[in-house]
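Asks: Predicted model and sequence below, questions to follow.
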Amino acid sequence: MVEIGFVGLGAMGLPMARNLVARGHRVRGFDMRPAAGEALAAAGGEAAASAAETAQGAEVLVLMVVNAAQAKAVLFEGGALDALAPGGVVALMATCPPGAVEAIAARVLAAGRRFVDAPVSGGVVGAVGGTLTVMAAAPRESFEAVRPALEAIGDKVFHVGERPGQGAVVKTVNQLLCGVHIAVVAEAFSLAAKVGVDAPVMLEILGGSSAASWMLKDRGPRMLEAEPEVTSAVDIFVKDLGIVLEAGREAKAALPLAAVAHQLFLATSGRGDGAADDSQVIRTYHAMNGGRPQPG
């Protein structure tokens, strides 16, 4: 059993924390929304009143927050880092720019604590099912210290490197491909709709052809719905593709497809659909081209 502090009990964080409890770990969690802490307590965890209280006595402090700014606020302004015992491990699991992760890690290490850069992929479905992909970068000793917790959260746990920031780079590349795939599926369906091709038939053909992809099969059916259930919001890709472009600038790498995809998600959010399912980037295509597929 590992003593775990968990900050960020949102749509993904809460089921992740519940899975840790289910695997026998002692979990104390904190979120700005008291109801989230109450939900964790109902699942057998403990609700903390602050980030610092969450970290007190923990062996591992998991941060499943929105961005790097929130991670810094929790650690350095909220007192969580000082509350964490010397030698304790900070596991940053949010999607953050590689440069920001390196800077946070440097401050954590300077304070005598360990740091694991461990972003995840798999969305709410993976968080609930404990099937997330975890991309962890840290010295081997630190990685092994948190492995039991990581394996309670995901069924695909990878040690991708020894240096903080390497996990963030892997997640950045993953999000580049995901965002571009979703946008190009929307573009293809928009063209089909423009010329009057039956959308469900188009989806069936593409899903069984060499053009098929995981994103096509997952997001394609939701693109045919007017108001699909939200599993990952448009605004998540506004953020994540922004991180992709920031990483490209830092590396002086041209990322033109990512830039176009980012603009499409940004336009969708700007039209008031930021909280809609990310498949609804297709609404921007329909706004440009007219029409939409008939619901299947």
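Replies: Good, I have the coordinates.
Asks: contacts and neighbour counts: CA atoms only from here.
Replies: Noted.
Asks: Just give me the longest strand of the protein.
Replies: Criterion DSSP state E: the longest strand present in the chain is strand 154-161.
Asks: what's in contact with that one?
Replies: 126-127, 130-139, 143, 150-151, 166-167, 170 (Cα atoms under 8 Å, 6 or more residues apart in numbering).
Asks: From those, which land in strands?
Replies: Using DSSP E, the contacts of strand 154-161 in strands are Leu132, Thr133, Val134, Met135, Ala136, Ala137.
Asks: Take those residues and lay them out in CSV including distance to Val157.
Replies: Listed next are the ones in strands among the contacts of strand 154-161 as CSV, based on distance: Cα to Cα, whole Å:
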residue, distance to Val157
Leu132, 8
Thr133, 6
Val134, 5
Met135, 6
Ala136, 7
Ala137, 11
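Asks: out of these, who's nearest Ala233?
Replies: The shortest approach to Ala233 among those belongs to Leu132, at 17.6 Å (Cα to Cα).
Asks: The nearest residue to the closest one once chain neighbours are set aside and Leu20, how far apart?
Replies: For Leu132, ignoring the flanking residues on the chain, the nearest one in space by Cα to Cα, 6 or more residues apart in numbering is Gly154 at 4.0 Å. Counting by Cα to Cα, to the nearest Å, the gap from Gly154 to Leu20 is 10 Å.
Asks: And the strands in this protein, which stretches?
Replies: Ranges of strands in the chain, per DSSP E, are 3-7, 26-30, 46-47, 60-63, 89-92, 114-117, 120-121, 132-137, 154-161.
Asks: let's bring in a second model and compare:
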Amino acid sequence: MTTKHHIGFLGLGQMGGLIAANLLRDDATLHIFDPSPAAREPFVKAGAVAHGSPREVADAADIVFACLPSPAVSKEVAFGANGVAGAGRARVYVELSTIGREAVQAIAARLNEAGIAVLDAPVSGASKSARAGTLSIMAAGPRQALETARPFFERIGKRIFAIDERPGLGQVMKLVNNLISATAMASSYEALVMGAKAGLDPDLMVEVINASTGRNSATLEKVPDAILPGTFDFGSALRIIAKDVDLGLAEAHSLGATMWVAETVGQLWRFAISQGAAEDDYTTLIRFMEKWAGVEVRSRKAQES
């Protein structure tokens, strides 16, 4: 007889909802919490069990996943008044959020006192990978907790990296990745605007770059998928990458690491936030550069069709 898994999931937002959907299986009961009725409704219709607090979820599930928007929210969910720390059933807590090392270490310390192992496991891949279950997962925490979570990680991710047994280092790995990603976006967008201003064909520029040394995740995916066609729908809000850059810079400062390039990149992302673009797709950063240059980086093929 197949054992029925009881899995908890906290946070059904832009990424969390897509990740949680891949945990809805016949062999599992998914226990969920999100303050938004609209976020909960499709899961309940699909067979998930909605609860009134994170603690109630952790009272019903053996392993609880969280995908939350900020360090403050993550701490409240983990050890606030109705948090996971007060639960009686869950023994593994998986923090999928990107919230920085300090927050994860604080969560691990409090939950460990309650007998709950913490896996620091931020993910990368944006909404397309979350929907397809092909995220990369950067897990740091006790080895036994990782093995407990692994079968469920395999439902949401394609690559599972065992970073370290110390929670917090998964966060650092994710911030290293996202500092590079945010810089690649900013520099790629800026350079493509320069080329378009000079009269280069945007489609040809991207083709040449992706066959040459300038290729990166922005030119390989974000530009051709969301900027050239003008859809700006790659699937992640601008505020999220801006938040990750700020967390990365804070971590660098705490370590005494000099970040000349990242400091400048951070200013650019924060400028976009200040202009009201926080909830826009992060590919819309290029629109500011286009406005300054008086040119657009769009596919001529799309315009002609």
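Replies: Received it, and whenever you're ready, just let me know what you need. Please read all numbers here as calculations on a predicted model, not as lab measurements.
Asks: So what does the residue nearest to Leu132 of the first structure match up with in the second structure?
Replies: Under the alignment (TM-score structural alignment), Gly154 of the first structure pairs with Gly157 of the second structure.
Asks: I'd like to know how far that match sits from Gly133 of the second structure.
Replies: From Gly157 of the second structure to Gly133 of the second structure the distance is 5 Å (Cα to Cα).
Asks: Kindly report the same for Met185 of the second structure.
Replies: Applying Cα to Cα to Met185 of the second structure and Gly133 of the second structure gives a distance of 24 Å.
Asks: ditto for Ala252 of the second structure
Replies: Remark: distance between Ala252 of the second structure and Gly133 of the second structure (Cα to Cα) = 31 Å.
Asks: Can you pick out the residue with more neighbours from those two?
Replies: Ranked by neighbour count (other Cα atoms under 10 Å), Ala252 of the second structure and Gly133 place Gly133 first, with 22 against 17.
Asks: what about the closest residue in space to the more buried one that isn't next to it in sequence, neighbour count?
Replies: Distances taken as Cα to Cα, 6+ apart put Ile156 closest to Gly133 of the second structure, at 4.1 Å, once the chain neighbours are dropped. Ile156 of the second structure is flanked by 26 other residues according to other Cα under 10 Å.
Asks: got a list of what Ile156 of the second structure touches?
Replies: The contact partners of Ile156 of the second structure, by Cα under 8 Å, 6+ apart, come to Ile19, Asn22, Leu23, Ala130, Ala132, Gly133, Thr134, Leu135.
Asks: what's the matching residue for the second one over in the first structure?
Replies: What that stands for is Asn22 of the second structure. Counting by TM-score structural alignment, Asn22 of the second structure corresponds to Asn19 in the first structure.
Asks: now the helices for the stretch 151-300 of the second structure?
Replies: 169-198, 202-210, 217, 238-255, 260-274, 285-293, 300-304 (DSSP state H, counting those that start in this stretch).
Asks: again, but for the stretch 1-150 of the first structure
Replies: Counting by DSSP H, counting those that start in this stretch, the helices of the stretch 1-150 of the first structure are 13-22, 34-42, 51-55, 68-72, 80-83, 98-110, 123-129, 140-153.
Asks: what's the neighbour count on the closest residue to Met185 of the second structure other than its chain neighbours?
Replies: Spatial nearest neighbour of Met185 of the second structure, excluding adjacent residues (Cα to Cα, 6+ apart): Ala218 at 5.3 Å. Ala218 of the second structure: 22 surrounding residues under other Cα under 10 Å.
Asks: could you measure Ala218 of the second structure against Ala39 of the second structure, distance?
Replies: Look at Ala218 of the second structure and Ala39 of the second structure: by Cα to Cα, they are 30 Å apart.
Asks: Pull out the buried residues from the ones in strands among the contacts of strand 154-161 of the first structure.
Replies: When those are checked for burial by 16 or more other Cα atoms under 10 Å, the buried set is Leu132, Thr133, Val134, Met135, Ala136, Ala137.
Asks: pretty sure the fourth one is touching Val116, no?
Replies: The reference is to Met135 of the first structure. No: applying Cα atoms under 8 Å, one finds Met135 of the first structure not in contact with Val116, separated by 9.9 Å.
Asks: wait, what's in contact with the aligned partner of Arg131 of the second structure in the first structure?
Replies: For Arg131 of the second structure, the aligned position in the first structure is occupied by Val128, per TM-score structural alignment. Val128 of the first structure sits next to Met12, Pro15, Met16, Asn19 when contact means Cα under 8 Å, 6+ apart.
Asks: Residue in the first structure paired with His31 of the second structure?
Replies: When the first structure is aligned by TM-score structural alignment, His31 of the second structure is paired with Arg28.
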